[in-house]
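Enquirer: based on what follows, work out the 3D shape:
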Amino acid sequence: MMQRQSHVKRPHSGETRLDALQRHAFDYFLNETNLANGLVADKSQPGAPASIAAVGFALAAYPVGVERAWISRISAIDRTLAALRFFSNAPQGTDPDTTGHKGFFYHFLDMTTGRRAGICELSTVDTGFLLAGTLAAAAYFDRNSEDEQEIRSLADALYRRADWQWACNGGATITHGWTPEGGFLPYRWEGYDEASLLYVLALGSPTHPLAAEGYIAWTSTYQWKEIYGYEFIYGGPLFIHQYSHIWIDFRGIQDAFTRGKGIDYFENSRRATYVQQEYAIRNPLEFAGYGENFWGLTASDGPGWTTRRVNGIERAFFDYAARGVPYGPDDGTVAPWAVVASLPFAPEIVLPTIAHFQDVYPQVTGAYCFRCSFNLSFQDEADADAGWTSPYHFGINLGPVVLMCENFRTDLLWRLMRACPYVVTGLRRAGFTGGWL
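Expert: Now for the predicted structure:
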């Protein structure tokens, strides 16, 4: 029997708080975007390159902005077209100074020129988030005007261009990426992770689809664990249980693996959210702050690769790392945005935690909603109680805040993507049945 808690009564007292939180997160995409090409900065640090995943989040966030009157439909169309035209026309090929190859794009791009930034990889998963954003835009901008027709046409062409068979490099599963200097990266998308969306998009392609066996190969690498009394498909960092759910409504639909376990992926993420809270309550490593309303370990910025003696204990601290529960790594750094992104799964524990972070720790609120992360155990020499707070905001953190708040409030992105034939095809080829499918 499936344990369903997707229809929890939604509290109304936090509505004003959610309005402000979501709006301030949306402001990142208003202010950190190059209007000439639609590229969005990876983070608020001056000189930061563009992140193609952040562009994907922006493309999905613009419809939210239109619906909530934070941006006009005309302005949203202009921004969307700027990005789609850029990616459609940007140079592709094996030359190291291009924007992409085989329909995929480099993880980071120069904000002005749009060419590859540094020696980063051609990223399959980040291209997946970008393509999901283009498909969301195509689903939303459905009018017969010339501009909206162009959005749909460009989005369709970009999606059809990605060569998922090439990205497998002869194997069943999708590789992490490729560089012109070294070829394919040695890693593949295996084990439960944020790649659910990637596999659905690859399976739904009408031009270069992933073989159905690829999805079976991926799910065969799952780890089913019982932690703190919750049985679920294990993934330590919280974002693993969120990113694909931003786009795909997994409520009530099941593939072969989840059918066999009597759950769906939405319920799986609900359990993972509760495991995060329970870990913080138990606080096995005795970090400052952790508790019922202070949790959220995920991939995030950190105080730096260093060690410090804190209250007589030698502590190791990390920079940007994928922190996870319960096996670590954990250095006392939590990410409030990641709590917000679990809002649809467990509002009854997320809303009080949001309020706690905002009311008790004002240092973690910046220009755009929450800063990336903070750590009370990494003591500030000037103010021991303040700890460390990331100075930056990241596009791939704030996109989930905007979109998961909206999915919780109106199901907007879920409704748009349920209407996308490529997503429906991908889910069916992956073996999903039931529910809205």
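
Enquirer: from here on, just use CA atoms for contacts and neighbour counts.
Expert: Fine.

Enquirer: quick check: closest non-adjacent residue to the spatially most central residue of the chain.
Expert: By C-alpha atoms, centre = their mean, the mean C-alpha position of the chain lies nearest to Tyr243, the distance being 3.6 Å. Using C-alpha to C-alpha, 6 or more residues apart in numbering and skipping residues adjacent in sequence, the residue nearest Tyr243 is Glu194, 5.7 Å away.

Enquirer: swap in Arg143?
Expert: Closest residue in space to Arg143, ignoring its immediate chain neighbours: Gln149 at 7.2 Å, by C-alpha to C-alpha, 6+ apart.

Enquirer: and for Gly289?
Expert: Leu376 (6.6 Å).

Enquirer: Gly366 versus that neighbour, what's the distance?
Expert: Leu376 sits at a distance of 17 Å from Gly366 (criterion: C-alpha to C-alpha, to the nearest Å).

Enquirer: of the two, give the one with the bigger neighbour count.
Expert: Set Leu376 next to Gly366 and count neighbours by other C-alpha atoms under 10 Å: Leu376 wins out with 20 against 16.

Enquirer: let's compare: structure for the following, please.
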Amino acid sequence: MLRYLLIIPTLFATGCSSGDPKVSGTPEQPETPAVQLTDEQLVDLVEKQTFKYFWDFAEPNSGLARERYHPDGNYPDNDAHIVTTGGSGFGLMAIIGGINQQYITREEGVERFKKIANFLENADRFHGAWPHWMDGNTGKVKPFGQKDNGGDLVETAFLTEGIICVREFFKNGTPEEQQLAQRYDAMWKGIDWNWYRNGQNVLYWHWSPTYDWQMNFPLEGYNECLITYVLASASPTHGITPDAYHQGWARGGNIVSNNTKYGLPLILKHNGAEEFGGPLFWAHYSYVGLDPHQLSDQYANYWDLNVNQTKIDYQYCVENPKGYAGYGPNYWGLTASYSHNNDGSIGYDAHMPSNDKGVISPTAAISSIVYTPTESLAAMRNFYENHNSLLWGPAGFYDAHSQQYNWSAKRYLAIDQGPMAVMLENHRSGLLWSLFMNAPEVKQGLINLGFHSGKYGF
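Expert: From the prediction side, this is the model:
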């Protein structure tokens, strides 16, 4: 079972269970901070505070992103030292953004990236792929599920987005920085993407040394996994042929959708969510590095794809067919996050219009700022000014909130904090997009698959 593809309620995905402590919300009082921030000041504050997740609150031994951070110290199953592979990839990119915004010095960043490289070079890998979870103290795989105890190709792809950005950021720097870039280059070139085809024209999510291919989850679109095919095509050492992309991911062309919602074409068939589209992280995870501006192939214009999905999510929340408290133009955004269970405990759910539980996830609207800047900024300001006491904490906005239940999950998940920090940086400077898209292997990988980019000239 997989966290990021689930479109049904689930508790196990983040280690939560019905035995988690209940979090009862108190009636929320609107609370406007004393000083009114300009839009630019607010964006900077949110990026800087969210960046702290990956800097101040990183797992101390590895330097990587914890799967979760609970400010109250109450962790299920003593998992405070679990590091997450995909969230750590976003974290690498967030740290680069932190250097660019001078939250830390370049020298401080180099030292952290050295520490991370020391860990990743010695951590468990399975035909080059890292597992979903690792023990931050030992580098050993921490099973995400009984059979999910080996390589996780999708999580590895999210990590690789960050690894390539680190290489590109430092490759022309000082001799010390160039050596660091070479270490990151070697790590990504060690991933055997072709192995994860299992001899077929499709990529598979998992391989286990004890359960082999029993997870049996082919990567077929459309969901959050596009970046996996882009990187597999880009690999100069263990690449795949375009057939795997066209026959596997694109389902022989059957990925294309003719559906519209609110007059907006969905463009591609969203797996299991073909009426409204999926949770908004599908518009974020692949695109923290992969710049969708003027990016197209035979199946989609990827800017239109993501803008339309975001606007459909927004319009659904404005229309608010279930009548949930607060929903509207400045309170919107449905995606996978912690969630409010009927008994008041904290669960986890893939929120989206077709699975709406009255829970808003700040990462949904804020990470969409590159697509809907006006609507996203309105939500960000409302979250900060009017829901500060329940939503704002030491690493930025907490993971989930509900006016319906006067409730907030005062916890954080790397996979949600990361896209906020990175997309805010892309909104401000375009830095991570520029680093990733100008990597020569990435350009060639996209060309191999039939992509065109007006912005990057291929």
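
Enquirer: quick one on the thing from earlier: residue in structure 2 matching the residue nearest to the centre of structure 1?
Expert: When structure 2 is aligned by TM-score structural alignment, Tyr243 of structure 1 is paired with Tyr285.

Enquirer: that match reaches Phe158, doesn't it?
Expert: Yes - the pair Tyr285 of structure 2 and Phe158 passes the contact test of C-alpha atoms under 8 Å, sitting 7.2 Å apart.

Enquirer: hang on, the earlier thing: helix, strand or coil: sort out the counterpart of the residue nearest to Tyr243 of structure 1 in structure 2 for me.
Expert: Counting by TM-score structural alignment, Glu194 of structure 1 lines up with Glu224 in structure 2. Put simply, Glu224 of structure 2 is coil when judged by DSSP: H, G, I helix; E, B strand; the rest coil.

Enquirer: my guess is Glu224 of structure 2 meets Ser286, correct?
Expert: Yes - using C-alpha under 8 Å, Glu224 of structure 2 makes contact with Ser286 at a distance of 6.1 Å.

Enquirer: who touches the alignment partner in structure 2 of Leu39 of structure 1 in this structure?
Expert: Mapped onto structure 2 by TM-score structural alignment, Leu39 of structure 1 lines up with Leu64. Taking C-alpha atoms under 8 Å, 6 or more residues apart in numbering, we find Leu64 of structure 2 in contact with Phe54, Ala58, Val83, Thr84, Ser88, Gly91, Ile116, Gly136.

Enquirer: now the helix or strand Arg270 of structure 1 falls within, how far from the chain's geometric center?
Expert: In this assignment (DSSP states H and E), Arg270 of structure 1 forms part of helix 265-282. The chain centroid and the centroid of helix 265-282 of structure 1 are separated by 17 Å under C-alpha atoms, centre = their mean, to the nearest Å.

Enquirer: repeat that for stretch 411-424 of structure 1.
Expert: A distance of 17 Å separates the centroid of the chain from that of stretch 411-424 of structure 1, by C-alpha atoms, centre = their mean.

Enquirer: span of it from start to end?
Expert: Stretch 411-424 of structure 1 has its terminal residues 17 Å apart, counting by C-alpha to C-alpha.

Enquirer: matching residues in structure 2 for that stretch?
Expert: Under the criterion TM-score structural alignment, stretch 411-424 of structure 1 matches residues 430-443.

Enquirer: and the matching stretch, what's buried?
Expert: Neighbour counts over stretch 430-443 of structure 2 (16 or more other C-alpha atoms under 10 Å) mark Gly430, Leu431, Leu432, Trp433, Ser434, Leu435, Phe436, Met437, Glu441, Val442, Lys443 as buried.
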